[in-house]
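Participant: Sequence below, structure please.
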Amino acid sequence: MRGTTGSDVIEHPGAAADDVPTRQRIIEATVRLIVQEGVRSLSHRRVARSAGVAPGAPYYYFKTIDDLLVHAFEEAFEREEPGLAAALQAIAAGEDVATTLATFLHARLADREYLVLLNEFWVVALADERLRPLGRAWGQRLQQELSQYLDDESAAIMAVSLIGGLAQWATVADPPMTVEQLARVLRRGLVGPTSSSVCGVPD
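Facilitator: I've put the predicted structure just below:
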């Protein structure tokens, strides 16, 4: 350790020269590699090279690849938090549930990196129980919020399931689904083919 005078900074092993903390650079590099090459390609050495940090830096912050994955996927879920919060506020203010969720989902589906991360997450979570709480927390939070505006808890679970399913379908859909198409799918799933009640707009 050295003294800190003027512009001196105490650095962890492998700290980057720019203003982005080394730990964050490592997480961002992990996300980048997952998107480009998939989870199976990950190693501490490859992450260090992609992050532009010393080979030992990823080991310093994340002892295992599982640790890296947990933090990388946490970041992926955090990316959607502002949009999700805005959508829930709009629904609370009386906006149509199906259309509001469709607009939120459409914006997220336009982010190819997010789509790849999300689908990689669900695949890896099948085998890695450490990741499952992240998925449960996301689904339960959305379910609890939506249950206030839908007929019952089952409708809220259906909405969460539809959002997850549509995110998977979007990886192969051609052409991409529009907001209107997404809203129709959500509305049909939530209220059925003939009802016009809970989502505000007739089917």
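
Participant: going forward, measure contacts and count neighbours with C-alpha atoms only.
Facilitator: OK.

Participant: How about residues contacting stretch 165-173?
Facilitator: With contacts defined as Cα atoms under 8 Å, 6 or more residues apart in numbering, stretch 165-173 is touched by 105, 109, 115, 116, 119, 176, 177.

Participant: Please give the structure of this sequence too, so both can be compared:
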Amino acid sequence: MSGGTKRNDPERRQRIIEATLDVVAEYGVTGTTHRRIAAAAAVPLGSVTYYFATLDDLIAAAFLQLAEQSSEEFAKRMAMAGDRDSAKAAIVAIIAGSIWATPRTLLLSYELYAFAARHPPVAAVMRRWMSNSRAALERFFDPLTARALDALVEGIGIHNSIDTEPLDEDAIRMIVDRITGMDNIMRQN
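Facilitator: Predicted structure coming up:
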């Protein structure tokens, strides 16, 4: 046996995935390379290709992690709601707060949607993310309203990230009230 021993790095694969999200946030999917990921993860270039057969496989794994983490945070926040009014407050907090509206998460989400449009396995991840969000919302709202609220969460976040006059929390609350007020009208009919 040679004088050195091979060191095991059980977190290396995870570091590579997290570095991929950092690289995608900085350079976009089109500017993401194996070399940039290896440098960001502080691993040899060969480690990236050892764990992931293709760059698309690695990007898909990173986006899967992003979707799962975002979905979990959304579900946790909605699970804290005990009634319809607290669910509405949770939606406002999700839109206006740090769960969805961080600049990094928004950038990654833009990239994720574009990547998913061209990669069916990632589109399936997106559909699961939407399904999980809607299920959390359907505890308090009918399926159509839940779908509208799900789209609202992402839509306002995206618009606010580039709008010169982003909606503030009060405006977001008014919009949520209007959408959920329509839900009440539909349930009465």
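
Participant: What's the ChimeraX line that selects buried ones from the contacts of stretch 165-173 of the first structure?
Facilitator: In ChimeraX syntax, the buried subset of the contacts of stretch 165-173 of the first structure is picked out as below (16 or more other Cα atoms under 10 Å):
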select :105,109,115,116,177
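
Participant: so which of the contacts of stretch 165-173 of the first structure comes closest to residue 189 of the first structure?
Facilitator: Proximity of the contacts of stretch 165-173 of the first structure to residue 189 of the first structure (Cα to Cα) peaks at residue 105, which lies at 15.2 Å.

Participant: Identify the residue of the second structure aligned to that closest one.
Facilitator: Under the alignment by TM-score structural alignment, residue 105 of the first structure pairs with residue 95 in the second structure.

Participant: Okay, helices next: where are they in the first structure?
Facilitator: Taking DSSP state H as the test, the helices found in the first structure are 22-37, 44-51, 57-61, 65-79, 81-92, 97-109, 112-127, 132-146, 153-169, 179-191.

Participant: Adding distance to residue 2 of the first structure, write those helices out as JSON lines.
Facilitator: As requested, these are arranged in JSON lines below (distance: least, Cα to Cα, whole Å):
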{"stretch": "helix 22-37", "distance to residue 2 of the first structure": "18"}
{"stretch": "helix 44-51", "distance to residue 2 of the first structure": "25"}
{"stretch": "helix 57-61", "distance to residue 2 of the first structure": "19"}
{"stretch": "helix 65-79", "distance to residue 2 of the first structure": "29"}
{"stretch": "helix 81-92", "distance to residue 2 of the first structure": "39"}
{"stretch": "helix 97-109", "distance to residue 2 of the first structure": "45"}
{"stretch": "helix 112-127", "distance to residue 2 of the first structure": "40"}
{"stretch": "helix 132-146", "distance to residue 2 of the first structure": "39"}
{"stretch": "helix 153-169", "distance to residue 2 of the first structure": "50"}
{"stretch": "helix 179-191", "distance to residue 2 of the first structure": "56"}
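
Participant: ok, so what distance separates residue 141 of the first structure from residue 102 of the first structure?
Facilitator: 18 Å (Cα to Cα, to the nearest Å).

Participant: In TSV: the contacts of stretch 165-173 of the first structure, plus distance to residue 148 of the first structure.
Facilitator: Conversion of the contacts of stretch 165-173 of the first structure to TSV gives the following (distance: Cα to Cα, whole Å):
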residue	distance to residue 148 of the first structure
105	20
109	25
115	28
116	31
119	28
176	30
177	27
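
Participant: Give me the number of neighbouring residues for the residue mapped onto residue 181 of the first structure from the second structure.
Facilitator: Matched to the second structure by TM-score structural alignment, residue 181 of the first structure sits across from residue 171. Burial of residue 171 of the second structure is recorded as 12 neighbouring residues (other Cα atoms under 10 Å).

Participant: go on, the one 10 residues further on?
Facilitator: Residues within reach of residue 181 of the second structure, counting by other Cα under 10 Å, total 13.

Participant: what does it align to in the first structure?
Facilitator: Here residue 181 of the second structure is matched to residue 191 in the first structure, going by TM-score structural alignment.

Participant: what does residue 109 of the second structure give?
Facilitator: Using TM-score structural alignment, the partner of residue 109 of the second structure in the first structure is residue 118.

Participant: what about that match, neighbour count?
Facilitator: Using other Cα under 10 Å, residue 118 of the first structure has 19 neighbouring residues.

Participant: ditto for the one 5 residues further on
Facilitator: Counted with other Cα under 10 Å, residues neighbouring residue 123 of the first structure total 11.

Participant: ditto for residue 119 of the second structure
Facilitator: For residue 119 of the second structure, the count of nearby residues is 13 (other Cα under 10 Å).

Participant: wait, residue 172 of the second structure sits on residue 90?
Facilitator: No. Judged on Cα atoms under 8 Å, residue 172 of the second structure makes no contact with residue 90 at a distance of 11.5 Å.
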